[in-house]
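>>> Sequence plus the predicted model coming up.
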Amino acid sequence: MPGVLQEKVAVITGGTSGIGLSIAHRFVQEGARVFVTGRDAGRLDEAVQELGPAATGVQSDISVLADLDTLYARVRDEAGRIDVLVANAGIVADAALGAHTEENVDLTLAVNIKGTLFTVQKALPLLADGASVLVIGSSNSVRPNEHLEVYSASKAALSNLVHNWARQSRERRFRVNALSPGPTRTPALLRAAGGDADQFAEAVVPLGRLADAAEIAEAALFLASDASSFVTGAELFADGGYTRA
């Protein structure tokens, strides 16, 4: 039986680890051809090997607009269109008030806001009619962590952008939604929280645990597929109830 993304072309930024890589795996399982990006060439090669022949890797930093031009030129030449765009790439370089540095604030905003905005804008000429654009947000957009205040603000900005872009769905002929995970078992989270991650989740997440990245990928598949054909401008919190606790 054909997968729900059979013969679809998907672009996933930041697709070399964690949630992005899980989404790429899930899309490939459903028949998509995927282009994944990452800044680290070695990790990108490993991800493409994991994903198999349906995957193409393009080394890219979304905060560098020339890199985005290179990415989309490759997609145009090799696939001709984009059916699903997942703007997943993001960065956490943050601190609490009193400990911010200009370098880290600039980096967070350049990747998470500017990079995401131009990831979508530069894709417009390639988006097929009815394409699904999926922006990966965070539960921090509505329940900010005091040590991640600039990151949280950047994710709140993405929610606002998605709501604005959805108003243009008719003339642009695409759907756009935000997927905002809660605490998720990813390499980045485990590096930051160490052994405290599971105890944190048990204490504050109503479902009592961290999400697996594969669970977030299932939510992404719904928003990417025709199952969500009348959904645009939405923000889906895949957070185990974290933002409502």
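Sure thing, it's come through.

>>> okay, CA-based contacts and neighbour counts for the rest of this
OK.

>>> Please name every helix or strand in contact with the longest helix along the chain.
As assigned by DSSP state H, the longest helix anywhere in the chain is helix 149-166. Contact partners of helix 149-166 among helices and strands, from 3 or more CA pairs under 8 Å, 6 or more residues apart in numbering; DSSP states H and E: helix 102-109, strand 174-181.

>>> did I read that right, V84 in a strand?
Yes. With DSSP: H, G, I helix; E, B strand; the rest coil as the criterion, V84 is part of a strand.

>>> so who does it touch?
Applying CA atoms under 8 Å, 6 or more residues apart in numbering to V84 gives the contacts K8, V9, A10, V11, L127, A131, S132, V133, L134, A224.

>>> could you redo the last one with a cut-off of 10 Å?
With contact set as CA atoms under 10 Å, 6 or more residues apart in numbering, V84 has these partners: 5, 8-12, 27, 32, 34, 127-128, 130-134, 174-176, 221, 223-225.

>>> Could you measure from it over to A166?
Counting by CA to CA, to the nearest Å, the separation of V84 from A166 is 15 Å.

>>> Name the next helix or strand downstream of the helix or strand hosting L44, please.
Here L44, judged by DSSP states H and E, is contained in helix 41-51. Next helix or strand after helix 41-51 toward the C-terminus (DSSP H and E): strand 55-59.

>>> List of residues touching that next one?
By CA under 10 Å, 6+ apart, strand 55-59 touches 10-16, 24-25, 28, 32-49, 67-68, 70-72, 74-75, 78.

>>> and what of stretch 155-165?
Contact with stretch 155-165 is made by 90, 109, 112-114, 116-117, 120, 133-144, 149-151, 153, 172, 174-180, 232-235, as judged by CA under 10 Å, 6+ apart.

>>> if you set the cut-off to 8 Å instead, what comes out?
Among residues not part of stretch 155-165, those counted as contacts by CA under 8 Å, 6+ apart are 112-113, 116-117, 135, 137-138, 140-142, 176-178, 233-235.

>>> here comes the other one, which I'd like you to weigh against the first:
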Amino acid sequence: MIRLKGKTAVITGGATGIGLAAAKRFIEEGAFVFLFGRRQESLDTAVAELGPNARAVRGSVSDEADLDRLYAAVGAERGTLDVVFANAGAGSPLALGKITAAHIDEIFDTNVKGTIFTVQKALPLMGEGGSIILTGSSAGTTGAPAFTAYSASKAAVRNLARSWAEDLKGTGIRVNVLSPGATATELAKEALGAEGQKAFAAMTPLQRMVDPAEIGAAAAFLASSDSSFMTASELAVDGGLAQL
């Protein structure tokens, strides 16, 4: 079933990992996708892989001028926007007692401020039937050792959806959170190594990490009318990690 035929989507952090997997699925289901990210080489590689229904704009979600350029490009080529997948994120470990202001700023500038302005600046292009998807995390529910700032930022993202569902009453625009568990992206696999992957897999009832394509499938569901009565919700695709 082609659920996103004729839809235009923006995916931040879309050149690799979950963003790229979602872009693939969106395009398979008929969407036209704009990728937004900081690394031109990765964007170029992604667009070459995705084909003619993909475009790329280089920039950072922490820079409002970059976001203005993104949405100007979307408006110029497509006129309107149906789906925003605010997926760009940052996170690194730093234990309590060693946390710095710079560490907090780096994570919150991307995960919270970046998410807010990614969505706020998209709204003039969106209308009834629009879908906003925010990338949360199982860490926003469970917490994680040495991930104070990251976990707190993802808890904040969860609350953004609750607040915005109220703000968007009467517009026909929905907003939901997609919260993965440990995801087997190329970057994660390289960072964790075989033993680290086994350790994360063992934490879930399903005894494995989630494949990025599975997150992409869930994002396509939230982007489509199949989820038309969902807003302010959190869809956990975490193998049960944060549910038990």
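Right, received. Where do you want to start? Since the structure is predicted, the reported quantities are computational estimates derived from the model, not experimental observations.

>>> Assuming the best superposition, what's their TM-score?
Their TM-score after superposition, calculated using TM-score structural alignment, normalised by the length of the second structure, is reported as 0.97; 244 aligned residues with a CA RMSD of 1.2 Å.

>>> Please flag which of the contacts of strand 55-59 of the first structure sit within strands.
A10, V11, I12, R33, V34, F35, V36, T37, G38 (DSSP state E).

>>> surely the first one meets L85?
In other words, A10 of the first structure. Yes. Using CA atoms under 8 Å, A10 of the first structure and L85 qualify as a contacting pair, with a distance of 5.7 Å.

>>> These two - which one has more neighbours?
Neighbour comparison, A10 of the first structure and L85: the larger count goes to A10, with 28 against 24 (by other CA atoms under 10 Å).

>>> so what's the more buried one up against?
The contact partners of A10 of the first structure, taken as CA under 8 Å, 6+ apart, are F27, A32, R33, V34, F35, I82, D83, V84, L85, V86.

>>> Which one of these is nearest to A213 of the first structure?
Proximity to A213 of the first structure was ranked across these by CA to CA; first place goes to F27, at 13.5 Å.

>>> mean deviation of the longest strand along the first structure from the second structure?
If each strand of the first structure is counted by residues according to DSSP E, the longest one is strand 127-136. Compared with the second structure after fitting, strand 127-136 of the first structure deviates on average by 0.9 Å (mean CA distance after the TM-score superposition for the first structure).

>>> Which positions in that strand come out as buried?
Buried residues in strand 127-136 of the first structure, counted by 16 or more other CA atoms under 10 Å: L127, A128, G130, A131, S132, V133, L134, V135, I136.

>>> follow-up on the earlier one: the longest helix of the first structure against the second structure, how far on average?
In the superposition with the second structure, the average deviation recorded for helix 149-166 of the first structure is 0.5 Å (mean CA distance after the TM-score superposition for the first structure).

>>> what does the following helix or strand past that helix contact?
Moving toward the C-terminus from helix 149-166 of the first structure, the first helix or strand encountered (DSSP H and E) is helix 169-172. Under the criterion CA under 8 Å, 6+ apart, residues L124, R175, V176, T232 lie in contact with helix 169-172 of the first structure.

>>> May I ask which of those has the most neighbours?
The most crowded member of those, judged by other CA under 10 Å, is V176 (30 neighbours).

>>> can you tell me which residue in the second structure aligns to that residue?
Under the alignment defined by TM-score structural alignment, V176 of the first structure corresponds to V175 in the second structure.

>>> got a list of what its match touches?
V175 of the second structure touches S131, I132, I133, L134, A161, W164, A165, M230, T231, A232, S233, counting by CA under 8 Å, 6+ apart.

>>> Could you do K198 of the second structure as well?
Contacts of K198 of the second structure were listed using CA under 8 Å, 6+ apart, and they are R208.

>>> I'd assumed it was in a strand, is it?
No. Residue state for K198 of the second structure (three-state DSSP) corresponds to helix; a strand is not indicated.

>>> any idea how far it is from W164 of the second structure?
According to CA to CA, K198 of the second structure and W164 of the second structure sit 37 Å apart.

>>> ok, now which residue in the second structure is the farthest from the centroid?
G97 (29.8 Å; CA atoms, centre = their mean).

>>> how close does the spatially most central residue of the first structure sit to G115 of the first structure?
Closest residue to the average C-alpha location of the first structure: N88 at 2.0 Å, with CA atoms, centre = their mean. Using CA to CA, one obtains 10 Å as the distance from N88 of the first structure to G115 of the first structure.

>>> for A73 of the first structure, same thing?
A73 of the first structure sits 17 Å away from G115 of the first structure, going by CA to CA.

>>> Show me which of those two is the more surrounded one.
For A73 of the first structure versus G115, neighbours defined as other CA under 10 Å are more numerous around G115 (22 against 15).

>>> what's near enough to touch that one?
Contact criterion CA under 8 Å, 6+ apart gives I62, S63, V64, L65 as the residues in contact with G115 of the first structure.

>>> just R185 of the first structure next, same as before
Shown in contact with R185 of the first structure (CA under 8 Å, 6+ apart): G18, L210, A211, D212, A213.
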